[in-house]
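Student: got a structure for you, letters missing:
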């Protein structure tokens, strides 16, 4: 059904349809697809080479990133996680020290762990930049077009890092097979990711 979504669909309607699709996925299916996607990422040369990596802390309807975080910390990669701020699409990528640090993070209204607003941590852009960024979203094409949740956090951050960081960064979207579409509506400010990983590609 999702493969033949009209190329006239609006972002708002696409998000609505995708929320329904993702909500219908069982926990077992989410975990099974997450395991496949995780292994594909860990096998990527870009992941192996990355020393400083940004990892989003997943919600229930996103590819589970917990095993990726655990693996990256075990390999002594420097891990950075999103810290969102209200009042606009303001987001930093801040340092996560270890799994104990992760366990102690507070849970937000979105039911994800995140450093509190007054939790001052090393900022990725101010301490050497990032080599690889894992990007969430609602829907993707294989070519890298992306529809996010509509808040603009990642598009704003990715455009910022491309302007301010001297060395190149690799962007990788993690997706369920249900999130891979033939068409995703985009605007000029939308950021195209370098790689899209799903169980089927």
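Tutor: Perfect, thanks for sending it. Keep in mind that what you see is a predicted model, and the values were worked out from it rather than measured.
Student: please make it C-alpha for all contacts and neighbour counts, starting now.
Tutor: Fine.
Student: isn't residue 142 right up against residue 183?
Tutor: No. Between residue 142 and residue 183 there is no contact under C-alpha atoms under 8 Å: 9.4 Å.
Student: ok, now which ones touch residue 201?
Tutor: Contacts for residue 201 (C-alpha atoms under 8 Å, 6 or more residues apart in numbering) come out as residue 142.
Student: re the thing from before, and residue 142 and residue 183? Which one has more around it.
Tutor: Using other C-alpha atoms under 10 Å, the more surrounded residue of residue 142 and residue 183 is residue 183, with 21 against 18.
Student: helix, strand or coil for the more buried one?
Tutor: What DSSP: H, G, I helix; E, B strand; the rest coil gives for residue 183 is coil.
Student: also residue 73?
Tutor: Classified using three-state DSSP, residue 73 is helix.
Student: buried ones in stretch 8-16, by neighbour count?
Tutor: Neighbour-count burial for stretch 8-16, counted by 16 or more other C-alpha atoms under 10 Å, picks out 11, 14-15.
Student: take a look at this one as well, against the first:
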């Protein structure tokens, strides 16, 4: 095991312990921070301009994204949520608020879409998705991400992440913008990185939206 891997394991353990504390002992702190994070996304010009958004349902100490998902659908945008089966993650499109209520409760408390309608392993402008809200245990100010270690997002989007920044929908080579999503306390300076880690274009927390330098 490399030193970087060991550092990641230790950081995962710390973050997961803190998430558990937030969920069980400080639910009002988590709820307040989540509401402010959602407000930051809704105020951002890139969410307002996006035809569709790929996002996630926050669970187990993650930011509560439910209001954001509702607002995305109410605004007439496409909403894509992931479904994980073993090593495979596929996004499925939701088109109306009723689709949220039909999400299935699956392992580890996850709420995931049923396998119906349009799907993609990595939705982007071709599917009408211009913004991807990426969950993570922690992020660095530069946009590096610490996930659970399964590599779902790295595999799904890594091959589609050219160096060019977010491009106007429809332009050749355009891709969706990746916005790392977490509470401010989980944006850390000492995040270890490996070559395959997927970098973000921007980060959003309850404190605001920041660009990630390239």
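Tutor: Yes, it's here. Predicted model, so just to flag it, every value in this text is computed and none were measured.
Student: if we can go back for a sec, may I see the buried residues of stretch 8-16 of structure 1 organised as TSV, with secondary structure and distance to residue 83 of structure 1 added?
Tutor: TSV is the format used below for the buried residues of stretch 8-16 of structure 1 (DSSP: H, G, I helix; E, B strand; the rest coil; distance: C-alpha to C-alpha, whole Å):
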residue	secondary structure	distance to residue 83 of structure 1
11	helix	25
14	helix	26
15	helix	23
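Student: with distance to residue 68 of structure 1 added, can I get these in TSV?
Tutor: Formatted as TSV, the buried residues of stretch 8-16 of structure 1 follow (distance: C-alpha to C-alpha, whole Å):
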residue	distance to residue 68 of structure 1
11	29
14	28
15	26
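Student: so which residues of structure 1 form helices?
Tutor: Remark: helices assigned in structure 1 by DSSP state H are 11-23, 27-42, 45-49, 66-74, 99-103, 153-164.
Student: so residue 78 of structure 1 makes contact with residue 69?
Tutor: No. Look at residue 78 of structure 1 against residue 69 with C-alpha under 8 Å: they stay out of range, at 10.2 Å.
Student: can you get me a residue count around residue 198 of structure 2?
Tutor: When neighbours are counted by other C-alpha under 10 Å, residue 198 of structure 2 registers 22.
Student: residue in structure 1 matching it?
Tutor: Matched by TM-score structural alignment, residue 198 of structure 2 corresponds to residue 191 in structure 1.
Student: please name the nearest non-neighbouring residue to that match.
Tutor: residue 155 (5.5 Å; C-alpha to C-alpha, 6 or more residues apart in numbering).
Student: now residue 78 of structure 2
Tutor: Once flanking residues are discounted, residue 78 of structure 2 sits nearest to residue 52: 4.2 Å by C-alpha to C-alpha, 6+ apart.
Student: and the one you found, what does it touch?
Tutor: Residue 52 of structure 2 is in contact with 77-80, 128-131, counting by C-alpha under 8 Å, 6+ apart.
Student: mind running it again at 7 Å?
Tutor: If you count contacts by C-alpha atoms under 7 Å, 6 or more residues apart in numbering, residue 52 of structure 2 has them with 77-79, 128-131.
Student: turn these into TSV, including neighbour count and distance to residue 87 of structure 2.
Tutor: As requested, these are exported to TSV (neighbours: other C-alpha atoms under 10 Å; distance: C-alpha to C-alpha, whole Å):
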residue	neighbour count	distance to residue 87 of structure 2
77	22	28
78	22	25
79	27	22
128	19	25
129	23	23
130	27	25
131	25	24
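Student: of these, which is the nearest to residue 109 of structure 2?
Tutor: residue 79 (20.4 Å; C-alpha to C-alpha).
Student: and the gap between that closest one and residue 27 of structure 2?
Tutor: 27 Å (C-alpha to C-alpha, to the nearest Å).
Student: about what we covered before: what lines up with the residue nearest to residue 191 of structure 1 in structure 2?
Tutor: In structure 2, the residue matched to residue 155 of structure 1 (TM-score structural alignment) is residue 154.
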